[in-house]
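Student: Generate coordinates for the sequence data below:
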Amino acid sequence: MTTLSAHDLVLPAASLGEENPLPPLRSQQELHRVENLDALPADLAENIRYGGLRSMLPCLDQDGYDRELVDQALPSLVLENDHVRATVLPSLGGRLYSLVHKASGQELLYRNPVLQPANLALRNAWFAGGVEWNLGSTGHWTGTCSPMHAARVDGPDGTPVLRLWEWERTRNLVVQLDFWLPADSELLYVGARIQNPSSDVVPAYWWSNIAVEQSEGTRVVAPTDQAWRFGYDRGLALVGVPEYDGIDLTYPMRHGRAVDFFFEPEPGEAPWIAALDAEGNGLVQASTQRLRGRKLFVWGEGQGGRNWQDWLSPGLSGPGYCEIQAGLARTQMEHLKLPGATSWTWLEAYGRLSLDPAIAHGEWGDARAGAGTAVGGLVGDLGEREREWATIADAEPGEPLFRGSGWGALELRRTGWSVSSGTPFPSETMGERERAWLPLLDGQLADDAGTPDGTLVAWNDLLEGAEDNWLVWYHRGVVRWYHGDEAGAIDAWQKSGDNPWALRNLATTTSDLAAYVRAVELAPEVAPLAIEAVNAALDVDLGTAGRILDRLPAEVAADPRIRLARVRYLLVTGQATDAEKLLDEGIDLATVREGANPLAEYWRQTQEQLGTDRPVPARYEFGMH
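Tutor: As a prediction, this is how the structure comes out:
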């Protein structure tokens, strides 16, 4: 018997805080940059060149979180039969948080005991553990810390299916996930569909990121003899599997630094990947052919990699986790072309694989062949299973279990597009944020004194034709900038007038420090604005930087990002003793970025200025490479 039920999952969790009101006019620096394109196969290079995003708009950054862990009750939906228990978090991107094999008692995923956001996603906030579903563009998707719609659907066999769906805002795509656990199954099936409701070709990207516990004996096995190695050095290189650089790369804990291995698919092989422990037991993920890419990611066993694991799981006692991943393309740097009015579907299967440890940890050819045979016997004909699932993929949702956003309903109102009856976006799902845009369909936008929401960059024609006011001019500027009309954007923000939001955009795009100073005067309580202004001033005018720092409200001045900026100010003004004092007091920089290491950098600069050589404290060392 299969059951589907709702529960509160109580976890120590940090607050996500408020969204950053400042529009992300440029994307955060993406670590997955490839610069040796001319050395790559033509199709791989073409896919990498295609489909990059100019910014995350209309989404806003989620950078208001902290590192104070407090017990919180998180909504969870549990799908369970006699063999498997799956726990899904609908409020957090539909994350498959836990997958337990009941007979053995084994947790097949890395189940993070806390929820601690960190700066790793396209919108900043991301958390480790479970299976994350990534749609949109290279990186952790914009919905990873946002709610999805959830409802019960009757499965092909009469068992309950958990359906999640949502509108992906940067590409205007619909994502659907159907979690199906037949009554007698030891496998959890996840039917996935992405719909392009528009008539335009849209860049498509998908990776299922699967966190699994690692140990000294963990080995990752996949049907391949080659992999594209990416070491965060802006180049892809095809290497052999399993031997690379003097180690067996298939053992995650043998790597000293962070690295990606995108396994090159073998022609004719069914796509799958498994992470097996020293006894040959662990998780296998398999899929139908559309999801052909497979990857291994490790943080590395260096100080930076260990710090990142501890940062994401405070109080971590074990060796942490690695990730095995599955995607539409061979690598995560690629985007594919999804035609207009088209859907792509595939089926994923998750379950426990047991293999003779002598085979699992033997010669690579024997390991991959033995695992392949075992996987085939476990998963059977996934194509047939996908055809079964397809019979209910368009079934209207039944009992509602969780409400996602109203952005899909708003976009359907604007465009008149059609989506599957299985993923409806009724008007009643629109909340205050979405309804605020409805008057623009009639050429008007309310002229209030509030903080502007993220600009709907696809609404450019409506904004250009709307009745003028400061808010319309503000949004026009953002849309023009997004679409590459920089001069038009600056003109629009100038016409928007003396408000902190337009002034900030002018300051960001024209390096007008006076505009930053005025923006902070008008909105001194907005910490992200103060942080930007101080760091901009530090580049050109130390006196202005000092005045901004001295005039900030106490609550903003206490923000760790402002404290870090103050350390920088003290260093460039020759006050290394005071900088060292601040660093010794401790700066808990919640938003430290993957690939960035400012705390260690400033520590070293401080020691150099003081003529001392105190080593960088371990808590400040986040360098992965």
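Student: Only C-alpha atoms from now on, for both contacts and neighbour counts.
Tutor: Will do.
Student: isn't Leu25 right up against Trp481?
Tutor: Yes: using Cα atoms under 8 Å, Leu25 makes contact with Trp481 at a distance of 7.4 Å.
Student: So these two - more neighbours on which side?
Tutor: Neighbours were counted for Leu25 and for Trp481 using other Cα atoms under 10 Å; Trp481 has more, 22 against 18.
Student: quick one: contacts for that one?
Tutor: With contact taken as Cα atoms under 8 Å, 6 or more residues apart in numbering, Trp481 is in contact with 25, 488-489.
Student: So the residue positioned nearest the centre of the chain versus Phe127, what's the distance?
Tutor: Closest to where the C-alpha atoms of the chain average out (Cα atoms, centre = their mean) is His140, at 2.0 Å. Here His140 is placed at a distance of 10 Å from Phe127 (Cα to Cα, to the nearest Å).
Student: and Leu96, that one's in a helix?
Tutor: No: under DSSP: H, G, I helix; E, B strand; the rest coil, Leu96 sits outside any helix and is assigned strand.
Student: Just confirm it contacts Pro90, I think it does.
Tutor: No: counting by Cα under 8 Å, Leu96 does not reach Pro90; the two are 9.0 Å apart.
Student: Glu399: neighbour count?
Tutor: That count, for Glu399 with other Cα under 10 Å as the rule, works out to 10.
Student: wait, doesn't Thr144 sit right on Gly129?
Tutor: No: contact criterion Cα under 8 Å: Thr144 and Gly129 do not qualify, at 11.9 Å.
Student: shared neighbours, these two?
Tutor: In contact with both Thr144 and Gly129: no residue, using Cα under 8 Å, 6+ apart.
Student: quick one: buried residues of the longest strand along the chain?
Tutor: If you go by DSSP state E, the chain has its longest strand at strand 342-354. Across strand 342-354, burial judged by 16 or more other Cα atoms under 10 Å covers 343, 345-354.
Student: Ok, stretch 576-585 next?
Tutor: 576, 579-580, 582-583.
Student: for comparison, sequence B:
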Amino acid sequence: MGRGVSAVYLDTVRLPVAALGPDNPLPPLGAPKLVTPMVDTLAADPEMARNLAYGRPRTLLPYTVQDGYTRDLTDRDVPVAIVDNGILRAEFLLDFGGRMRSLVHLPTGRELLHRNPIVQPANLALRNAWFAGGVEWNLGTTGHTALTCAPLHAARVVRPDGVEVLRMWEFERGRELVYQIDAYAPAGSPVLYVHVRIINPNQHEVPVYWWSNIAVPETPDTRVLAPADAAFHLAYDGVLRRVPVPTYDGIDRSYPTRAQHAADYFYDIAPQRRRWIAALDGDGTGLVQSSTDQLRGRKLFLWGQSTGGHRWQQWLSPPGHPYLEIQAGLARTQLEHLPMPAGARWSWLEVYGLLTADVAKVHHHDWDTACAGTEEALHELVPRHVVDAELDAARQWTDQPPTQRLHSGSGWGALEQRHRGTDGDHSLDLPGTPFDTDTLGCEQQPWLALIDTGDIPAPPSRATPGSYQASPGWRQRLEHARDNWFVWLHRGVARWHAGDTDAARDAWHASLNATANPWALRNLAAHDLHAGNAHNAASTLLLAGTMLPYMRSLAVETLQALLVADRPTEALALVDRLPPHLRAHGRIRMLECAAALAASRLDRATRLVDTGIVVADLREGEDALDQLWFAYHDLRADSGTATEDHPLPCLYDFRMT
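Tutor: Got it, this is the predicted structure:
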């Protein structure tokens, strides 16, 4: 493509992909879990302390959990959108949150991002499924967005000056926000512009979280630079520390390969400084990201050089493709939410490009010299005033209707528009980000019936519920619907999300009284677990399992409850009743091994440990496998079996510290 042309078009890329599989139909009634629970926030100033305590959601509802994937890769054609101006070529995965998978500097052929050669989900996101690489757009609550493995709407927009723009948008159901990502590269531009807008269509304040997570290649001489002399450091001990940059504890942490363990470094950038972060190699070249001032935070995440860190890298990306992340967010850390006023619209502009800086300055021992040299090169690439002016100019076209639809996201925005419109609320009638009625699908049908008729027909009692609604507006509709077991089930879910746990329990009992069903039983078991009654919860889950004997997620929850209730023999008996394909599932094998150890069944535990346990959805920070390994060898020693010190094998080493 010529250097004078800017274009947006569709393409496909053939990739090995592990299919997501079906969503887990059980509503996620627990609170979202931080990878690193905070135990010490004394380093936070008053503003940060307020943001840390603000905005935590009670559940992930109305979303369901994406845990149906495996580690089996199959080649498939994946739809992508391309932004190309002859200098930069950016590739966006439309079925995976609009992630920018690749950014190539065409004159040199250099890939600026960690372009993962596979799409392998793993348990790192709010809804479980996440994959490594590229630039991920995170809106919602602390963690990887609920839409990271979901399709977005996409269209081509042609600006008044003829520049083609890739527009991606969606309705984020957890916070009930609309977000819009406009990516473009004008003719001759050495940087990709990404204009982001968040719209709060509600008549109330909403807690907001945004981080652009940028994966870049990690080499032995990569240096990460940002205009700060201090950072808020979070390791996996739950302590937030304010530490000097770049050298902390005798190690220059701006070179990520010198750090042993996984950690976050949130740079404390002074308000007047330009916002930027760069990952530059031994020659002083690499990716730079900068933005207008509203995108305040910058962060370095690294896996570290421990066995566990290397294991995680190879779990997510093939060997030989190490990466780190440089990130940018609205707050100073990823542990915070910011209050977004009713009806507000927030916009900022990000830029991405190849930076070539003076190598002697980039790798200078004096940090101020290194940062000044990097910022000088950034100014040559794209001056700060140019980025600010581009944001100002964007106001002329961000509401411009799409020129051509390229891809469809979910039907939830169209449903919400219908839901609000019946009450005269037209806050989702947004010409720049239309939610067309032809995007409504099967998941939305019960809720359309509730809008149109005031009722939801009850399906057979073992039919999968499929989807949920939990906002106050939808809860009100549910409370006024005609009673049946299905309506009572959903009333309970909405009440639980609102924090009315006793009323939720009453609704689920009413659902059971109307029609015996496994879904209400499972939710009542969750209520018992919440109340600390693991014994009752386990018994209730066993009963639900008689109605759904082939549901993996229910079997997993039942085994977990039996172990908490100290009923390992019953857990082993349940495993024995499961069909072979469920018994072979990695998480069930792990729970079976834990039950065998608790029941002193060394023979059974040995068979499982020796043949290998691979848990496809092992959660980031989860220490179940290493605890299992050491508990197994402790039991062998107690039983009189000769044993010596047994270091944790790489297969089971996912330790973050």
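Student: still on that earlier bit, quick one: which of the buried residues of strand 342-354 of structure 1 is nearest Ile324 of structure 1?
Tutor: Minimum distance to Ile324 of structure 1 across these is 12.1 Å, recorded for Tyr350 (Cα to Cα).
Student: what does that closest one align to in structure 2?
Tutor: By TM-score structural alignment, Tyr350 of structure 1 lines up with Tyr352 in structure 2.
Student: three-state assignment of the aligned partner of Arg547 of structure 1 in structure 2?
Tutor: Taking TM-score structural alignment for the superposition, Arg547 of structure 1 sits opposite Ala573 in structure 2. Under three-state DSSP, the three-state class of Ala573 of structure 2 is helix.
Student: what comes into contact with the longest helix seen in structure 1?
Tutor: Using DSSP state H, we find that the single longest helix of structure 1 is helix 364-379. Helix 364-379 of structure 1 has contacts (Cα under 8 Å, 6+ apart) with 187, 221-224, 242, 272, 284, 286, 349, 353-355, 359-361.
Student: just stretch 254-270 of structure 1 next, same as before
Tutor: By Cα under 8 Å, 6+ apart, stretch 254-270 of structure 1 touches 216, 222-232, 247-249, 271, 286-289, 292-302, 305, 330-331, 624-625.
Student: Quick one: buried ones out of the residues you listed?
Tutor: For those, buried by 16+ other Cα under 10 Å: 222-232, 249, 271, 286-289, 292-302, 305, 330-331, 624-625.
Student: In strands only, show me the residues you listed.
Tutor: Per DSSP E, the subset of those in strands is 226-230, 286-287, 293-298.
Student: and the residues you listed as CSV, adding distance to Glu46 of structure 1?
Tutor: Shown next, in CSV, are those (distance: Cα to Cα, whole Å):
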residue, distance to Glu46 of structure 1
Gln226, 21
Ala227, 19
Trp228, 16
Arg229, 18
Phe230, 17
Ala286, 27
Ser287, 25
Gly293, 17
Arg294, 19
Lys295, 20
Leu296, 23
Phe297, 24
Val298, 27
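Student: I'd like to know which of those is nearest to Lys102 of structure 1.
Tutor: The closest of these, once distances to Lys102 of structure 1 are taken by Cα to Cα, is Ala286, at 20.1 Å.
Student: so what's the closest residue to Val419 of structure 1 other than its chain neighbours up against?
Tutor: Excluding the flanking residues, the one nearest Val419 of structure 1 by Cα to Cα, 6 or more residues apart in numbering is Pro197, at 6.1 Å. By Cα under 8 Å, 6+ apart, Pro197 of structure 1 lies in contact with 172-174, 340-342, 417-419.
Student: Filter the residues you listed by whether they're kept in structure 2.
Tutor: Checked against structure 2 using both residues aligned by TM-score structural alignment, their matches' Cα atoms under 8 Å, the contacts of Pro197 of structure 1 keep these contacts: 172-174, 340-342, 418-419.
Student: Most neighbours of all the residues you listed, which one?
Tutor: Neighbour-wise, the kept ones among the contacts of Pro197 of structure 1 (other Cα under 10 Å) top out at Leu173, 24 neighbours.
Student: what's in contact with stretch 10-17 of structure 1?
Tutor: Contacts for stretch 10-17 of structure 1 (Cα under 8 Å, 6+ apart): 62-74, 113-117, 125.
Student: Which positions in it come out as buried?
Tutor: Going by neighbour count (16+ other Cα under 10 Å), the buried part of stretch 10-17 of structure 1 is 11, 13-16.
Student: One more: stretch 49-68 of structure 2?
Tutor: 51-52, 54-57, 59-68.
Student: element containing Ala81 of structure 2, please.
Tutor: Assigned by DSSP states H and E, Ala81 of structure 2 belongs to strand 74-84.
Student: Could you give the residue range in structure 1 aligned to that strand?
Tutor: Going by TM-score structural alignment, strand 74-84 of structure 2 sits over residues 70-80 in structure 1.
Student: Any idea how far that stretch is from the middle of the chain?
Tutor: 20 Å (Cα atoms, centre = their mean, to the nearest Å).
Student: That stretch vs structure 2, mean deviation?
Tutor: For stretch 70-80 of structure 1, the mean distance to aligned residues of structure 2 following superposition is 0.9 Å (mean Cα distance after the TM-score superposition for structure 1).
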